[in-house]
Every structure is written in C-alpha cells, then in structure tokens.
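K.L.:
Output the structure for:
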Amino acid sequence: MKLTRQEWLKLRVPLIIFALALIFITVFVSVAENHKNVVKSGLGAQKNQLAQAQQKYRTSGHEKETIVKYLPLYQALVNDGFIGEERRIEWVDSLRTIHQKNKFFKINYSIASQEDYKPTFPLNAGTFKPKHSLMKLELSMLHEGDLLTLINALDAEETTPFILRDCELTRLVQSIPNTFSPNMQAKCELDWLTMHEPQESKP
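P.N.:
Take a look at the predicted model:
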C-alpha cells in the first residue's frame, strides 16, 4: 500500500515522537546500567574496606597478646643491660666488688670500643643490632680455682651477658719460696654483649 503525501504529513509528528521516545529509552537504559555498575563497584570497595578493618582488628589483637606475653621478659633484658646502651661502669664496679670480696691479688683490665658483633653461630636478631665490647683481663692467682671463681662471680652478677673467648695461664716462678704470693697469672678475653634497639624512622 502506497501512502499519499497528505498521509505522510499526518504520520510525521507521531513518527518523530516515537523516534524521540526510542532515543530517551535508550539513554535511560544506558544511564541505569552505568548507575548499577557504580553502585556495584562502591559496594565491592566497602566490602574490601570492611575486610581490611577486620584483618587489622585481628592483627592488633594478636600484637597486643604478643606484647603482654613477652613484655616482662623484654623488660628483664633491659634491666640486665642486654638491651640498650652498654654499661661499662657497672662492669667495672662488678670487677671491683668481686676483687674485694674474694681478696684476689691483682686484676688489670681494658675495654675496647664497642663494635658490631658478628657471631660464628646462626643468630636471628630481627631488627635489633648485636654489639660487643672486648674486655681483656689479667688476673694474678694463687691457683687455677681463682679464675673459675672470677668467671662464676661475673656470671652470677646481674650485669650484661658476656662470652668468654679464651684464657692463657702462665705459672710464675716465686722469687721467695713459701710466701703468700701469686703462683699463676691468667690472661683472658671476653665479649660483653648488647643488643641495640632499631632506630625509629623520623617523619
């Protein structure tokens, strides 16, 4: 069927309205779909934030338990001088106290500058930095037991932990026999050990 010109003119307005309606529907559907994607993406981000917050909460709880568990031990190591700055004055005071208490003949000592400690055994110090200070000792003795007494007394003192490197014993020749004088001399080296806490990053 062929439409006349007048009939086409009558249909022009409805056709234009129909075309505009199609365009509007298409735009509306596109906007609605885009809004749906935005909402979905925002919901996913909120879920991720919630999961991260829950993980941080669980982690903070675990860290709190760890701190509560190990804080007394950590504080004890700080009090003993193992963690923190070296305590040379306390080391010297301990030697003097042991010397006077046990009435040793003579003790000479020297302490080298503190250096990084590189042990020959596996050591997992984490973020702490192990340090050591070399002390050289010379002890005049009546017999070998004096050296054991000195080492055991140092170990019993509430001071920084140490590692005995080596000792060399030398027998002395008495110029006057049967007198109360040193018969032996010991030369020892030991390491006073400390752990330095990690430096906090400056802002």
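
K.L.:
can we go C-alpha only for contacts and neighbour counts from here?
P.N.:
OK.

K.L.:
secondary structure class for the residue nearest the centre of the chain?
P.N.:
Centroid-nearest residue in the chain: T127, 3.5 Å away (criterion: CA atoms, centre = their mean). Three-state assignment for T127 (DSSP: H, G, I helix; E, B strand; the rest coil): coil.

K.L.:
do the same with Y109
P.N.:
Once three-state DSSP is applied, Y109 turns out strand.

K.L.:
what sits against it?
P.N.:
By CA atoms under 8 Å, 6 or more residues apart in numbering, Y109 lies in contact with 135-138.

K.L.:
Second input sequence below; structure requested for side-by-side comparison:
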Amino acid sequence: METMMAKPNALRAKPAETNTPTWRDELGMIAPSARLCAAVLGAAVLLVGAATWYGTRQAAALAQAAQVRGAAAGRFQNVESEKQDIAIYQPRFMELQAGGLIGDENRLAWIEAVKSIQGTRKLVSASYDIDAQQPLAFSVPMALGDYQLRGSRMRVELGLVHELDLFHFIDDLRGAGRFTVQDCKVKRTDAPAEALGVARLTANCTLVWLTLGSAPRPDMAALAKGLP
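P.N.:
Predicted coordinates for the structure are as follows:
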C-alpha cells in the first residue's frame, strides 16, 4: 500500500511559463505604423514643396503678365495721345507748310512777289539782294524736334511816292512766305513835290525770311574719330 501512494508534491501540475514582452518586441510591433507615418510625412513635405514652387512660379508669371499688360496699356495711351495731337496740330502744320514756313526756302517765290508788288502798287523802283541762308539761334531754348529754324536776310530798296506804299509792300509780301522786318529806314529825296513818276521817298529795309527745315544729322564717322 505504501508503494501505490504518490507524493503530494508530485501530484501538483507545473504552472505554464509566460514571457514578458521587451521594448524590442514593442518596437517591432509599431515599426510598420512608423514607416507608414514617415512615408505620409515625406509625401506631405513633397506636396507642400511642390505647391510652394508652383505658387511662386504662378506669382512670377502673374507679375510678368501684369507688367506686359501695363506696358501695352502705356503704349495704347501714347498712341491715343499721338492721334489726338495729330488731329489737333496737323491742320496747323499743313497751313504752315503751305505758307512756306516748313520746308526748303523758295527764293524764286520771294523774287516774283517783289516784282509783282512793284507792278501792282506802281512803285517807282524796287531792288533787292539775298544773303545765304543761316541757322538762327534763340535767346531762349525752344524744342523744335527734328527741325531747325533758318533765316535768309533780304535787303530791299524801294522808291516810293508816299509812306503808305511801304506798308502796302510789306503786307503784300507776306503772301510769299514768313518773314520778320529787322529794320527799315525811310528818307526823303530831292524830287520836287509837283514832279510825277519820281520817287519822293526811298526805303531801305532788311527782312529775314524764315523757314523750318530738317535738322542736319550728326556725322557718325566724325564722332567716331573723336572717341578715345
């Protein structure tokens, strides 16, 4: 009977062994989530960078477009302003051109005008001489653009019956072009008062015929020679 009985300690079952997870085991568990989070963050950074680059590029393109539009608007305003100036000043320009101020001088017209006035006004005599044309300088600077003011001095000697003949001569001569009277001297002659067909007065006048011609172009070759 003694051999058939088991010991009390031998009859107890051994408890199951349990393993406590370590930090390495936990790290392995969260590794997939960490990699996913890192991938998402990387993608987000790339998207933010791409959005920033695209936004900067679009802002630069918008600024350039605004600059081009502003330049086009400025040119349009200039064109409109020039059109208005042409509409305002072209008739006056054409009038001055037809009157002989703008363009080349026309000495033949001046000479023919003197001869025609002498016959029309029945002047006793009319003689003249014209100097070479010269550029005129202004005491106050004037903006003439591509034009240059020039003058041709004409000296006229007239034999007159009375003083009004001189004023009539000057008024009639204005139809041949634009001029200014520089000086005019009138003196009596020794002709008797009862004499007919003789000059009782002589007038010596200096006129300056005015023209606006194209300003001479600078000699580029001469300018190049003067450069160091």
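
K.L.:
how about the contacts of Y109 of the first structure in TSV, adding neighbour count?
P.N.:
Output for the contacts of Y109 of the first structure, formatted as TSV (neighbours: other CA atoms under 10 Å):
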residue	neighbour count
M135	19
K136	17
L137	16
E138	18
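
K.L.:
For those, work out which two are farthest apart.
P.N.:
M135 and E138 (10.1 Å; CA to CA).

K.L.:
now the strands for the first structure?
P.N.:
Along the first structure, the segments classed as strands by DSSP state E run 106-111, 115-116, 129-141, 162-171, 184-196.

K.L.:
Specify, as a residue range, where the last one falls in the second structure.
P.N.:
Same thing as strand 184-196 of the first structure. Aligned using TM-score structural alignment, strand 184-196 of the first structure spans residues 201-213 in the second structure.

K.L.:
One more: the fourth one?
P.N.:
Structural correspondence for strand 162-171 of the first structure: residues 179-188 of the second structure, per TM-score structural alignment.

K.L.:
Same question for the shortest one.
P.N.:
Here strand 115-116 of the first structure aligns to the second structure at residues 134-135, judged by TM-score structural alignment.

K.L.:
and what of the third one?
P.N.:
Aligning strand 129-141 of the first structure against the second structure (TM-score structural alignment) gives residues 148-160.

K.L.:
Next, the mean deviation of that stretch compared to the first structure.
P.N.:
Aligned to the first structure and superposed, stretch 148-160 of the second structure gives a mean residue distance of 1.4 Å (mean CA distance after the TM-score superposition for the first structure).

K.L.:
Could you check how far that stretch is from the centre of its chain?
P.N.:
Relative to its parent chain, stretch 148-160 of the second structure has a centroid offset of 37 Å by CA atoms, centre = their mean, to the nearest Å.

K.L.:
Likewise for stretch 44-54 of the first structure?
P.N.:
Relative to its chain's centre, stretch 44-54 of the first structure lies at 30 Å (CA atoms, centre = their mean).

K.L.:
what stretch of the second structure lies opposite it in the alignment?
P.N.:
Counting by TM-score structural alignment, stretch 44-54 of the first structure corresponds to 63-73 in the second structure.

K.L.:
distance from that stretch to the first structure after superposition?
P.N.:
Averaged out, stretch 63-73 of the second structure is 2.5 Å away (mean CA distance after the TM-score superposition for the first structure).

K.L.:
Once you drop chain neighbours, what's closest to the alignment partner in the first structure of A109 of the second structure?
P.N.:
Aligned counterpart of A109 of the second structure in the first structure: E90 (TM-score structural alignment). Nearest residue to E90 of the first structure, sequence neighbours excluded (CA to CA, 6 or more residues apart in numbering): T159, at 7.1 Å.

K.L.:
wait, what's in contact with the one you found?
P.N.:
80-81, 90-91.

K.L.:
Surely L173 of the second structure touches A113?
P.N.:
Yes. Counting by CA atoms under 8 Å, L173 of the second structure touches A113, with 6.3 Å between them.

K.L.:
Cheers, nothing more for now.
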